[in-house]
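Give the three-dimensional model of this entry:
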Amino acid sequence: MTERVQVNMLEAKSQLSQLAERAWRGDAVVIVKDGKPYLDLLPHVETSWARKLGRLKGKIRMSADFDKTPDDIIDGFEGCL
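Reported below is the predicted structural model:
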């Protein structure tokens, strides 16, 4: 079972290695500043796939008038001022 650990900034500074181990094991490590949650210490997770340029080529279609904003939308924004 995972634990939730809260430590202040000074403690985190002096116990970083131990806190990192706990985060790696699955504990929720929260660093607090002025009594409020400030940072979550999380283990690094490798991405499962590499990005590949052009992998969506031919799968995305845009309408010919995609850059034409309807007049009622423009009027709505101009009326907000």
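
Every contact and neighbour count from this point should use C-alpha atoms.
Noted.

For the lengthiest helix in the chain, which residues meet the burial criterion?
Longest helix in the chain by number of residues (criterion: DSSP state H): helix 16-25. Across helix 16-25, burial judged by 16 or more other CA atoms under 10 Å covers 19-20, 22-23.

now the other sequence, so there's something to compare against:
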Amino acid sequence: MPDEISIQEAQGNLKDLIAGLAPGAELVITDHERPVAKLVAEVAKPSDKSAKRQGGQLKGQIAIAADFDELPSDIAEAFGAGDQ
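Modelled structure (predicted):
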């Protein structure tokens, strides 16, 4: 499916254009080669049986600090878990 379509082409094919969009895909509608609208497919919901969840999209992009599990002393003290 093209990323761009003229408004004249889109008018008669809107139903098919919507059905052909993948979740999250966008289609720009132009009038005389100028963008005038954007058709965006709804992102599939996890409850949608046709869309399988796939993990790992952020692999290597998220880092957890080495001291993540350490509670700062002032916070620990406020919860009564500090050195007594």
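
TM value for the aligned chains?
After superposition, the two chains reach a TM-score (TM-score structural alignment, normalised by the length of structure 1) of 0.42; 45 aligned residues with a CA RMSD of 2.7 Å.

Tell me the helix or strand right after the longest helix of structure 1.
Remark: after helix 16-25 of structure 1, the chain's next helix or strand is strand 28-33, criterion DSSP states H and E.

Mind giving me the packing neighbours of that following strand?
strand 4-8, helix 9-14, helix 16-25, strand 36-41 (3 or more CA pairs under 8 Å, 6 or more residues apart in numbering; DSSP states H and E).

Need these in JSON lines (columns: distance to G76 of structure 1).
As requested, those are arranged in JSON lines below (distance: least, CA to CA, whole Å):
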{"stretch": "strand 4-8", "distance to G76 of structure 1": "47"}
{"stretch": "helix 9-14", "distance to G76 of structure 1": "47"}
{"stretch": "helix 16-25", "distance to G76 of structure 1": "49"}
{"stretch": "strand 36-41", "distance to G76 of structure 1": "39"}
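
Which of the ones you listed sits closest to F77 of structure 1?
Among those, strand 36-41 comes nearest to F77 of structure 1, with 36.7 Å by CA to CA.

number of nearby residues for E11 of structure 1?
Close neighbours of E11 of structure 1, defined as other CA atoms under 10 Å, add up to 13.

I'd like to know which elements the longest helix belonging to structure 2 is packed against.
The residue-count maximum for a helix in structure 2 (DSSP H) belongs to helix 7-20. Helix 7-20 of structure 2 sits against strand 26-31, with contacts defined as 3+ CA pairs under 8 Å, 6+ apart.
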